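Asks: Here's a sequence, model it:
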Amino acid sequence: MTDRINIQEINPRAYQAMFALEGFLATTSISKSHKELIKIRTSQINGCAFCLDMHIKDALKNGESPQRIYTLSAWRETSFFTEEEIAILTLTEEVTLISSGVSEKTYERAAGLFTAIQLSEIIMSIVTINAWNRIAISTHLKPALENR
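Replies: Below is the predicted model:
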């Protein structure tokens, strides 16, 4: 793979705008665990190794169960996730794969479990990690290999 531009270096104002979104998301009522589940699941769908590496490490530091992370891509086949997390993961998948839209069932389920503010925060979290994935993938950002 060829080297590609580093947007943070050549256009720092663009990154500042993205970091402003992150700053907002840091103030929301969504739990750290829910935020990391959104980031990891979105990054799995989009195939973003850089973001997966970062957010799996963050989730583990925040006390997330390794077992839940290992099985996240097959979450429907487990009983490891709460009703709220199932709603978040379903919404995450449908927003990330937006060409099919977000179904009424998925939206209504989430709207029944979260306040309007929380739902808006969840959607903004999903949208933001999708943007980060697209930046990382299109510019070939790679995670650093750690010593084994």
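Asks: going forward, measure contacts between C-alpha atoms and count neighbours the same way
Replies: Noted.
Asks: buried residues in stretch 32-49?
Replies: Residues of stretch 32-49 classed as buried by neighbour count (16 or more other CA atoms under 10 Å): 32-44, 46, 48-49.
Asks: mind checking how far the spatially most central residue of the chain is from Q67?
Replies: Among the residues of the chain, the one closest to the centroid is K39, at 1.8 Å (CA atoms, centre = their mean). To Q67, K39 is 17 Å away according to CA to CA, to the nearest Å.
Asks: so what does the biggest helix by length in the chain touch, helix or strand wise?
Replies: Counting residues, the longest helix found in the chain (DSSP state H) is helix 116-138. Helices and strands touching helix 116-138, by 3 or more CA pairs under 8 Å, 6 or more residues apart in numbering; DSSP states H and E, are helix 12-26, helix 32-46, helix 49-61, helix 83-96.
Asks: got those as TSV, with distance to A116 columns?
Replies: Below are the helices and strands packed on helix 116-138 laid out as TSV (distance: least, CA to CA, whole Å):
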stretch	distance to A116
helix 12-26	15
helix 32-46	16
helix 49-61	26
helix 83-96	14
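Asks: Now the second one, please; I'll put the structures next to each other:
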Amino acid sequence: MKQRMNLADIDPAAYKAMRGLEEYMAQSELNILLKELIKIRTSQINGCAYCIEMHALKARENGETEKRIYAISAWRESPLFSEEERAVLQLTDELTKLGEEGVKDETYDKVLTIFGEKKLAEIIMQIITINGWNRFAISTRMMHNK
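Replies: This next block holds a predicted model:
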């Protein structure tokens, strides 16, 4: 596989728009490890090797353990995640795999109860943002390090 194009060079305005979302997320109140958890899980679902590698590295740099990073793909069966993280991972799965059911009321309500409206909005935007980056990377075949 080889990279198809460098979208940032071909269409700098599109890249700038994506960076704008990333800059918004950098200002959010969400914990950095929760952000990286969302990014890794979304990238796993979408099959984005570039983003999985990038965000696993960032998670490690910010104190995440190898054991938890490995367990993200099987979070439902793992005892390593808190109730709050499980709620966010469920929302991440449902919003990324949107499908016919969309986001279930019970999932939405649980995250809302745990985090409140402002943080729920930030969680939703984090999921949307990484889904955008995954599509950016997958469609252009961005390559991660060997």
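Asks: What would you report as the TM-score here?
Replies: Put the two chains on top of each other and the TM-score (TM-score structural alignment, normalised by the length of structure 2) is 0.97; 145 aligned residues with a CA RMSD of 0.9 Å.
Asks: re the thing from before, could you find the closest non-adjacent residue to the residue nearest to the centre of structure 1?
Replies: Distances taken as CA to CA, 6 or more residues apart in numbering put I129 closest to K39 of structure 1, at 5.8 Å, once the chain neighbours are dropped.
Asks: so how many other residues sit close to that neighbour?
Replies: Neighbour count of I129 of structure 1, defined by other CA atoms under 10 Å: 23.
Asks: That one reaches E36, doesn't it?
Replies: No - I129 of structure 1 lies out of contact with E36 (CA atoms under 8 Å); the separation is 10.0 Å.
Asks: Using the three-state scheme, assign H144 of structure 2.
Replies: Assigned with DSSP: H, G, I helix; E, B strand; the rest coil, H144 of structure 2 falls in the coil class.
Asks: mind checking how far it is from A49 of structure 2?
Replies: In this view, H144 of structure 2 and A49 of structure 2 are 7 Å apart by CA to CA.
Asks: Repeat that for W75 of structure 2.
Replies: 19 Å.
Asks: Same check on G99 of structure 2?
Replies: 22 Å.
Asks: Could you do G63 of structure 2 as well?
Replies: 21 Å.
Asks: same thing with L37 of structure 2?
Replies: To A49 of structure 2, L37 of structure 2 is 15 Å away according to CA to CA.
Asks: ok, average deviation of stretch 12-20 of structure 2 from structure 1?
Replies: Its matched residues in structure 1 lie on average 0.7 Å from stretch 12-20 of structure 2 after superposition (mean CA distance after the TM-score superposition for structure 1).
Asks: Stretch 37-46 of structure 2 too?
Replies: Its aligned residues in structure 1 lie a mean 0.2 Å from stretch 37-46 of structure 2 after superposition (mean CA distance after the TM-score superposition for structure 1).
Asks: chain center to that stretch: distance?
Replies: Relative to its chain's centre, stretch 37-46 of structure 2 lies at 5 Å (CA atoms, centre = their mean, to the nearest Å).
Asks: Next, the residues that contact that stretch from outside, please.
Replies: Contact with stretch 37-46 of structure 2 is made by 49, 51-52, 55-56, 59, 72-73, 88-89, 92-93, 96-97, 126-127, 130-131, 134, as judged by CA atoms under 8 Å, 6 or more residues apart in numbering.
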